[in-house]
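Visitor: Sequence plus the predicted model coming up.
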Amino acid sequence: MNTPSPQPGDELAARVESITAALGTAGNRIPAEVGARARADLDRVTGRLALGVHHTVVALVGGTGSGKSSMFNALSQLDFADVGVIRPTTSQAAACTWGGSAEDLLDFLGVDETRRIGRESALTGLDEEELAGLVLLDLPDHDSIAEGHAGLVDRLLPMIDLLIWVLDPQKYADNVLHEKYLRELTHRHEAMVVVVNQVDTVPESGLDHIRADVRRLLEADRLSDVAIILASAKTGHGVGMVRAELARVIAAESIAARTMRAELDAICERVGGELAPATPALPAADDTAAQLAGASGIPAVADSVRLAVAGVGPSASSRVQPPASSRIEAVREGWLDRVGGALPARWRDALAAAVAGPDAFYSRVSETVTAVPLPPVNDVRARRVRIGGLVLVALGVLAGLVAGLATGVWVWAGSGGGAAVVAGLVCVLVARGMRSRTAKARSGAYLARVHGELARVVAEELDEPARGILADHESVLDATTR
């Protein structure tokens, strides 16, 4: 079973919801004026979404006598007078809708309820599915109420997907049309079509001249890429081409959806200006722990443990002293720079406020390094092996002395004393190696334990509080960049 594709309205509504939630998440970490403007813009988009974005609004615009209303009837294939619903006039806008109600939209557009008709409501089936979603407007004649019509066009323009200018073949060069309308709408050139109507009243030999002359005028209006259709609402000539243009526009995303998408993009761009391009990652806690250990003198203490254990005589390792607060603060500040350096000031301040403060962090680090007990410096096994070796050496030497006294010659290598001396020396060397290995192991274990405890401090005092701020930043960034 195929899952239906999300509709533009659903997609935009979800995006509005996501951005709204992101603004709540960001809170005062974005400037108040940026948040206020974004919320106002979102309210406007929400209001427009309520009207629906699946409608394609097409407006027929023209002057008195252009046959605009006849073209309206030809496109809708309805004679309003015959169905007894409405009859287009030159003073008020009229509308015909295809494929469902658009009452809220028509209310917003200011189309009187008596000037509306639903295409399918007057028929016995949905026979024009390619035009489903179309809202066709017949606007008042621009030359009969020019002043009022200008205001109407201005109000409706942001909602109109296609402007169809219906021209009289005798009056297409009208100055009012070109100077007050067409030249003022060059920014909408991609959403315009010019229909020269009533060509049935013109000799066929003159059609090419009319087309060429209209093209010349449009080029002067900086509308050279606007399509020109020669048509007759009376005979039906060219009406199919106009309907094909309607179908083409309907197949594309509506201007309402494009406009709202652009507005949401603009909101995201402004909010995104208060964010870092990417959410920074936390440095490894072990790295920070190593810095704290160094600032606390732990490597020197661990080295003293190694020397003490490896030594032969009685010795003691260095005591752990409370670290200098300035060195611990320097590590904390370095961590904040690494994590928050790329963040805007408000986010950086929020990060600094969320993690442990200088005093609390110093106290925790100081307590941690002094609480880890130092390992013992005596290696009992190595000591026993060494003592045993020394005893063997002593016994071997004594055996040699006894043999020398008995023979009068100092010869002990073959008396058994020599073997004892050698064995004793081997034991002494073995004990030395044992002490060395034990020294490294205890020193390393002590250093690892302190590092582990400090890593836990970093995780609890810095990383965990920071994760909330960074997660918020990532959430807002995600909502404003997708």
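Guide: Thanks, I have it. Numbering: from 1, shown residues only.

Visitor: use CA for all of it now, contacts and neighbours both
Guide: Will do.

Visitor: which residues are in contact with the helix or strand harbouring Ala26?
Guide: Counting by DSSP states H and E, the element that carries Ala26 is helix 8-26. Helix 8-26 has contacts (C-alpha atoms under 8 Å, 6 or more residues apart in numbering) with 35, 39, 42, 45-46, 49, 52-54, 257, 260-261, 264, 268, 472-473, 475-476, 479-480.

Visitor: take a look at this one as well, against the first:
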Amino acid sequence: MSRTLAQRLRALDQAVELSRDRSAPEVVARAAAVLKRAGERGTFAGDHTVVALAGATGSGKSTSFNAISGTAFATAGVRRPTTATAMAVAWGSELPGDLLDWLDVPRRHLVPAQRSAFANLVLLDLPDHDSTETAHRMTVDRLVPLVDMLIWIVDPQKYADAALHERYLRPLAQYAEVMIVVLNQSDRLRPDELADAMTDLRRLLDDEGLGRARLMSMSALDGTGVPELRQVLAQAVADKAAISARTAADVTVAAQELAGELGGATTPVLDRKRREPLVQALADASGVPLAVEGVRDTWKLRGGLATGWPFVNWVARFKPDPLRALRLDQSDRRLAPTAISRTSLPNAGPVQRARLDRGLRELVDAASEGLPRGWAAAVNAAARGHEALLMDRLDTAIAGADLEPDRGTGWWSVVRALQWVLLVAVVVGGLWTLFVMFAPALGFGGLPTVYWWNWPAQFVLLAGGVAGGLALAGLSALGVSVGARGKAHRVERILHQAIAKVTDAELLAPVEEELDRHRRAVAAVREAR
């Protein structure tokens, strides 16, 4: 076996494995059979070349067999036994038993030959391919794919027989290099009639794609053309190229069939622009908008509690925390260790699921455009293979995303400290005012009054604390509101990134893998051909 043929066989093997469950099973099975047959043929054949003589009833095939082999093993004419088994004659020192067992040829003869030109030749006499016995035709059909070279014996009356051309010659056009068509009974024709018959037969063969098949004429009765045919066989045995040529033709046929299953279009390239609409559909279906809204509300709630006026913001503590309600607060140490693995986001509604299904359908349509049905179905299965678990994966991704709840809250502590300073000022100013009001009654008369900016100090503390606290709370509320919007946008990006990772892993990666499989199958078939 040549190095090139070995590479083609390896490429065909790769194409077969890549095409399983995607191309037509019978096509893949035939290609796999070629690989198996090539392996077995190399094991059993050794240096033997197997040549089969096939022909129709009355073509003189058995007489031709005896003339070519120089034996009388084949029984010709009406005495020929009606058997469904083929007969083999081998030249050499011993019969190639393993090879004949593999061919399942029970009738076998050995012609001792050490230096004969036919040494290592195995010549088969096949039953008539047009026999009325089904078993005869089955034997021919079984052995035709196994032999290295085929010699078709035809006669002047039936060389254009439709049964021969439509059932065997035309389908075997790829094997023309290892086929010889012999027009027998040439002794019955005048020279001009023989020339016309040969010209007509050559035209038929050429029209059927058998232009490379050798055409010869012979008379098995008087021996005309027999030495020339024997010389062709001797040369085939000497070259030892028939096995490789036959295997190469098998590989070509199998590769062409697989190529038809792969389609003629170029493997689609997944457009990454389709990723964003799909990510958006997945984000909507998994509750990202609700999570973003929860983050915005939580930021406002917590920011208000941190920076609001302490005398009134205690009421906000009774409001539920949206992030905790959605189980998205990773900073809450009181949650169980597994709490972040699931959220409390609601399931997708009919509208969200419809959008998601449309997004998946558009992805599959774009990725399978131009692919044959089996490969398109594989792309669809790849895109929807994890669909049952997709929502759980998305929920887990959202729950595990770092929403950075404490980022950007540093100024809250400064405002809170100022609020407490102003709170202390209000308390001190209030107590001081009460003390001044009730001091005479308590016997503390004559206390001096302290003025700040021409105002009593206690009034400055009280009024300034209240006004400053309210003003600071108002300004902080504005800052918290602006920060909430910014935080919501940032969290939306974070969650979309988490959703995009799930999209890539669960949807796009399997589709890309399937497309790459088709691409590699096309390359393997191209190399095999």
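Guide: Thanks, I have the structure now. Owing to the predicted nature of the structure, the values given are computational and were not obtained by experimental measurement.

Visitor: What would you report as the TM-score here?
Guide: The TM-score (TM-score structural alignment, normalised by the length of structure 1) is 0.52; 385 aligned residues with a C-alpha RMSD of 6.4 Å.

Visitor: Tell me what angle the next helix or strand along the chain from the helix holding Ala26 of structure 1 forms with helix 8-26.
Guide: Using DSSP H and E, the helix or strand that follows helix 8-26 of structure 1 in sequence is helix 32-49. If you take axes from the mean of the first three to the mean of the last three C-alpha atoms, to 10 degrees, helix 32-49 of structure 1 sits at 160 degrees to helix 8-26.

Visitor: Give the buried residues for whatever helix or strand comes next after helix 32-49 of structure 1.
Guide: Next in sequence after helix 32-49 of structure 1, counting helices and strands by DSSP H and E, comes strand 56-62. The neighbour-count check on strand 56-62 of structure 1 (16 or more other C-alpha atoms under 10 Å) flags Thr56, Val57, Val58, Ala59, Leu60, Val61, Gly62 as buried.

Visitor: For strand 56-62 of structure 1, which outside residues touch it?
Guide: So strand 56-62 of structure 1 is in contact with 68, 72, 133-142, 159-167, 246, 249-250, 254-255, going by C-alpha under 8 Å, 6+ apart.

Visitor: Keep only those of those residues that are in helices.
Guide: Per DSSP state H, helices hold the following members of those: Lys68, Phe72, Leu246, Val249, Ile250, Ile255.

Visitor: if we take these, which one ends up nearest to Leu207 of structure 1?
Guide: Proximity of those to Leu207 of structure 1 (C-alpha to C-alpha) peaks at Lys68, which lies at 19.2 Å.

Visitor: how about that closest one, what's its match in structure 2?
Guide: Aligned counterpart of Lys68 of structure 1 in structure 2: Ser64 (TM-score structural alignment).

Visitor: Okay, that match and Leu201 of structure 2: tell me how far apart.
Guide: 19 Å (C-alpha to C-alpha, to the nearest Å).

Visitor: Val154 of structure 2 now?
Guide: 10 Å.

Visitor: ok, now Val426 of structure 2?
Guide: 119 Å.

Visitor: The two: who's more crowded?
Guide: Shown here are Val426 of structure 2 and Leu201; by other C-alpha atoms under 10 Å, Val426 has more neighbours (24 against 18).

Visitor: Name the SS class of the more buried one, please.
Guide: helix (DSSP: H, G, I helix; E, B strand; the rest coil).

Visitor: Before I go, just wanted to say thanks for your time.
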